[in-house]
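S.K.: Give me a 3D structure for the following:
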Amino acid sequence: MMHHVEAEYAQDDIAIDLSFENAEFVNEDGDDESTDDKLHVLPQSKSLAMKNALQELKKEFTTPSLTSEALASVDVISEYLEQLEGQVQDLTVKQAMHTIDMHNMRQLYRASVEENEKLATTTSLPTTSAPTELSDAMDTTTSQLREYMELDMEVHQAKQDRDKFRTQNERVVALCAQFQQEIMWRNIDVAEGEKRCLAMSRQLEGTRQLYEESQRENAELKGRVEAMAQHIQTLVQHKKVLVHEVKSLQKYSHVNITGLEQDAQEARMMQKSLTMQLESAHAERDGLKAKLNAHNITTV
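M.R.: Below is the predicted model of the structure:
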């Protein structure tokens, strides 16, 4: 673009210090689009996977043996994940807007660099541009570069925030894995406790049966004791009757004893007489046997 220069400014030497030695034009349109797609796709896919994993984890945790504290911890973790997801979505939108602004600023920067190059080439020609237009272009370029640097700083800060939230998300995922492992061990402990409770219930049932048998035996023994008490009471009554009869017959005891002694003496005398008669009968029988034997011998 060539500008008409007035005669009074045509004789001045205008020196423009524009150094483009380290300037590089990098076409990052494809990268920006891919980055934008990643920013819009990856967090959503990760959040969806996290939601599904959390739902499965919550379904697995909803067991009768699980405590209310564990369910409350799962709810707190899910709420924290939802907050992180919202913050990540906000940062994703901001990052996308920053990416678009950066792309526009790169286009403006490229256009300004090309314009500056054109201005630099026009300074070597006899006809130069007007100083006012050149200063305006430089001011515009400087302001655009300043805005670009500010946007670059904001994008860098957004990346740091995104890394921080990614770290927090990884920490929450690790915490969920650790919590799931603890729940698994807790379920194993609960299963072992249920087995022990079942064994103790069986032992308690056996003890209850033994207790019932002992109660029945105690009832039988109690009935026997009551029957024996009644029998003892009856014997005591009989004893009282016998004692009363003995006391009533005690005054006739000496008469009876004298009679019994006389009867015993008479029995002894009778026994002696019978013994003497028996001896005489044996002697007579022996004599008869001797006579019979002698008679038999003589006959032979």
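S.K.: all contacts plus neighbour counts: C-alpha atoms, from now on.
M.R.: OK.
S.K.: Mind jotting down where the helices sit in the stretch 201-300 of the chain?
M.R.: Using DSSP state H, counting those that start in this stretch, the helices found in the stretch 201-300 of the chain span residues 253-299.
S.K.: Could you do the stretch 1-150 of the chain as well?
M.R.: Under DSSP H, counting those that start in this stretch, the stretch 1-150 of the chain gives helices at 7-10, 29-61, 68-123, 131-249.
S.K.: From the contact counts, what lies against the shortest one?
M.R.: Read it as helix 7-10. Here helix 7-10 touches no other helix or strand, going by 3 or more CA pairs under 8 Å, 6 or more residues apart in numbering; DSSP states H and E.
S.K.: so how far is that helix off the chain centroid?
M.R.: With CA atoms, centre = their mean, to the nearest Å as the basis, helix 7-10 stands 91 Å off its chain's centre.
S.K.: Following up with a second sequence; could you model it the same way so I can compare the two?
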Amino acid sequence: MTAVHQQFVHMLALRQWQRGELLDRITAIDTVDFKNAMQIIDSLVSRGNLVSLSSHSFRPGCDLTSILFSEMQMEQHLSGVIETLDITGEAARAYVDEAAAPRGTYRDWLNAEIAKLEPMDRGEDRTPPLLASFIAELIALVEQSMLHAFKLWHSGQKADADNAWRLSGAAMLYGTAIIKRAALSGDLPAPAVCPAVQMQADRTTAFAADMTLVQRCANIGRKAADASGDTAMRRVCSKIAEDCDMILDMEPSGEFPATFGRSPVFESFSAIREKHLR
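M.R.: A predicted model of the protein is given here:
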């Protein structure tokens, strides 16, 4: 999932910078990796596992050169993880093989692109601390509410699964707005560490856990807006905080109220699951 989110951030930046040839290649690997991640999570949850995601470093590149190096570092890490997995069962092996299949070709492409570049030392990360924390919490919200969508769907609570999926989508749209604005100024904000998330066992605790993250996002969003020297970024952070406040007023199983963070793409978890798992 970390690789998928990093690829997504890079895709947003490359689209803003109109680097279509790089965008297309990273989009291709992201499409494969997202589907594989969905399949693995669905398989685990369908067998009654409560999936947890540990705290992790998340360091996207901030320019064309560092994006390619960041992708290569992630690929090396991901390949190491895949090689050390202790796999039992034919189905599990098939999932891992699918995840491993595109790695070599992608690394070859990255090596070829890196060979064309002059390495650049950008020095220390210049991300404002509050903005870094904001993005880290949004990524955690994307992941946790998505896990709950799987859990609720497999528990037969389809309406609750849709709301969890809408919340995950909203957090993704909020992050997208921040990344796109940052890319316009030439720098991508990079949180140092994303917090761990834990799938909850039932709808009540899942809703409460997700609302706890929404509250943290609302609080940090307001602080990030107040601290930002960029008028447009301040407006984006404020709109996200306002949307989070509306979500906090939602009752369990109620109508999802977000406006800035609502999209038809994230309306039906059943539809998205069918699209990526068939």
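S.K.: Tell me how the two chains score on TM-score.
M.R.: Here the TM-score for the pair of chains, by TM-score structural alignment, normalised by the length of structure 2, is 0.23; 85 aligned residues with a CA RMSD of 4.1 Å.
S.K.: Turn the helices of the stretch 1-150 of structure 1 into CSV, columns for distance to T299 of structure 1 and mean neighbour count.
M.R.: Shown next, in CSV, are the helices of the stretch 1-150 of structure 1 (distance: least, CA to CA, whole Å; neighbours: other CA atoms under 10 Å):
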stretch, distance to T299 of structure 1, mean neighbour count
helix 7-10, 213, 11
helix 29-61, 131, 14
helix 68-123, 132, 16
helix 131-249, 72, 13
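S.K.: Kindly reformat those as JSON lines and extend each row with distance to Q277 of structure 1.
M.R.: Listed next are the helices of the stretch 1-150 of structure 1 as JSON lines, based on distance: least, CA to CA, whole Å:
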{"stretch": "helix 7-10", "distance to Q277 of structure 1": "200"}
{"stretch": "helix 29-61", "distance to Q277 of structure 1": "118"}
{"stretch": "helix 68-123", "distance to Q277 of structure 1": "116"}
{"stretch": "helix 131-249", "distance to Q277 of structure 1": "41"}
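S.K.: Can you tell me which of those helices is nearest to N256 of structure 1?
M.R.: N256 of structure 1 sits nearest to helix 131-249 of all the helices of the stretch 1-150 of structure 1, at 10.3 Å, using CA to CA.
S.K.: got the angle between the closest one and helix 253-299?
M.R.: Orientation check (axes from the mean of the first three to the mean of the last three CA atoms, to 10 degrees): helix 131-249 of structure 1 against helix 253-299 gives 80 degrees.
S.K.: by how many degrees do helix 131-249 of structure 1 and helix 29-61 diverge?
M.R.: 10 degrees.
S.K.: helices and strands around helix 131-249 of structure 1, which ones?
M.R.: helix 68-123.
S.K.: how about 10 Å then?
M.R.: Judged by 3 or more CA pairs under 10 Å, 6 or more residues apart in numbering; DSSP states H and E, helix 131-249 of structure 1 is in contact with helix 29-61, helix 68-123.
S.K.: just to revisit the earlier point, right, and the helices of the stretch 1-150 of structure 1 - which one's nearest Q265 of structure 1?
M.R.: Between these, helix 131-249 lies closest to Q265 of structure 1; by CA to CA that is 24.3 Å.
S.K.: so how far is E194 of structure 1 from the spatially most central residue of structure 1?
M.R.: Centroid-nearest residue in structure 1, with CA atoms, centre = their mean: R186, separated by 2.2 Å. According to CA to CA, to the nearest Å, R186 of structure 1 stands 12 Å off from E194 of structure 1.
S.K.: same thing with G86 of structure 1?
M.R.: G86 of structure 1 is 42 Å from E194 of structure 1, by CA to CA.
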